[in-house]
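In: Below is the sequence, then the predicted model.
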Amino acid sequence: MLIPVSPSTVSINNDPLLQLYSRGSRQHFFQTSELMYLQGDGNYTWLHWVNRPSIIMPKTLKQLAGLLPAGKFIRVHRNSIVNCQYVERLERLKAGLGTIHLVNGSALPVSRRRWEAISELLDHAETSTK
């Protein structure tokens, strides 16, 4: 399931910006290309970046998913969204479970329900880049 596009996403040089607020009304803009994956933790979400420390935001994963650019992020589990450009490989485990491995060594679970769509999408992305 790809993340739908949000009209509020600002774009500079074809790299959309993610606008986040922290401590009051302070605004911070981050390049979405630097966002490796998001992990939901109740009413909070951890944002894991390529070249900066992870941060936690007081928003649900669903709320932040609406701010992400279309076609670049994929929901792999009920608690995680991954940036497709940082996927290293998919691994099928027993009983239909799966794991997605990222280039930084992180491994996240893939739900059984989403496995087929994710593997087809990533296979299609690999063949189109070759």
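Out: Here it is on my side, so go on.
In: From here on, just use CA atoms for contacts and neighbour counts.
Out: Noted.
In: contacting residues for residue 26?
Out: With contact set as Cα atoms under 8 Å, 6 or more residues apart in numbering, residue 26 has no partners.
In: Please apply the same query to the one 4 residues further on.
Out: Counting by Cα under 8 Å, 6+ apart, residue 30 makes contact with 17, 18, 19, 20.
In: mind checking how far stretch 65-80 is from the chain centre?
Out: From the chain centre to the centre of stretch 65-80 is a distance of 5 Å (Cα atoms, centre = their mean, to the nearest Å).
In: another one to put next to it:
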Amino acid sequence: MKFNCLIVDDEPIAQQILEKYISQIDALQLVGKCSNAFEALNVLHQEKIDLLFLDIRMPSLTGLDMLKTLQNPPKVILTTAFSEFGAESYEYGITDYLLKPIPFERFLKAVNKILMPHNTSLATTQTEEKAEEPIFMFFKADKKIHKFYFTDILFVEGSGNYVKIHTLNEKPIMVLDTLTEVQYKLPKKQFTRVHKSFIVNVSQIQRIEGNMIMIQKKVIPISATFKPNLELLIQANK
């Protein structure tokens, strides 16, 4: 099966790079290229698009504003030169967020988030077995590979291109990764972002006082942007 792709970007060089990357992956098929959101909306109404490579800053209508108009959007990978949109963009259910200039390895990592679950789904259908959800993950820090069980993670604290993972039984471990990248790796039913600098394990929350979360004597702020997501997850876990 091939995934029909649409590139939406007002920069010709960005279109060319993405087109070259797409051509190197057999499972992807480029259907078209658009230089603005209005052209893209026309294509989306006429063609079956599985994957949208969408620039954020475009004239007249931004990529995020365009997403708001779609009732059943395809999978979306955002592409932009501006990192400040990262936190907001994930509220739209996107698959990944790529910063320009985009290395091929980073492009491939984003695309694999779509292709690999699809392959897993096919395998599951054929074997009639349900794959178990992962209960741990690995991170590289201090030239070592550390194994983290999700149940042991209290919260994750962002600091630029690094994150500090706080756990039950060990000192915080500094990892070379962004908070946005880590957020994608954590189970959404258990972890949620509550602030631009913090992701918390909902099962480890001891209490909430106003706009503050208490976890193991640590006080974590809640921002207005992420508070609704926290409330929804708490309701789901009641």
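Out: Structure's in. What do you need? All figures in this text were calculated on a predicted structure; none of them were measured in a lab.
In: Can you give the structural similarity as a TM-score?
Out: Once superposed, the chains reach a TM-score of 0.74 (TM-score structural alignment, normalised by the length of structure 1), with 113 aligned residues with a Cα RMSD of 2.5 Å.
In: ok, the contacts of residue 30 of structure 1 vs residue 80 of structure 1, which is closest?
Out: Within the contacts of residue 30 of structure 1, distances to residue 80 of structure 1 taken as Cα to Cα reach their minimum at residue 18, with 17.2 Å.
In: Just confirm the closest one is within a helix.
Out: No - note on residue 18 of structure 1: no helix contains this position according to DSSP: H, G, I helix; E, B strand; the rest coil, which reports strand.
In: Tell me the residue in structure 2 aligned with it.
Out: With the correspondence set by TM-score structural alignment, residue 18 of structure 1 lines up against residue 137 in structure 2.
In: same question, residue 73 of structure 1
Out: Mapped onto structure 2 by TM-score structural alignment, residue 73 of structure 1 lines up with residue 191.
In: For the closest residue to that match other than its chain neighbours, grab the count of nearby residues.
Out: Nearest-residue entry for residue 191 of structure 2: residue 201, 4.6 Å, with adjacent residues in sequence omitted and distances by Cα to Cα, 6 or more residues apart in numbering. Residue neighbour count, defined by other Cα atoms under 10 Å, stands at 22 for residue 201 of structure 2.
In: Can you tell me how far residue 201 of structure 2 is from residue 78 of structure 2?
Out: Note on residue 201 of structure 2: its distance to residue 78 of structure 2, by Cα to Cα, to the nearest Å, is 26 Å.
In: Show me what the longest helix along structure 2 packs onto, helices and strands only.
Out: In structure 2, with assignment by DSSP state H, the single longest helix is helix 104-127. Secondary-structure packing of helix 104-127 of structure 2 (3 or more Cα pairs under 8 Å, 6 or more residues apart in numbering; DSSP states H and E): strand 96-99.
In: all helices for structure 1, in order.
Out: 61-65, 115-129.
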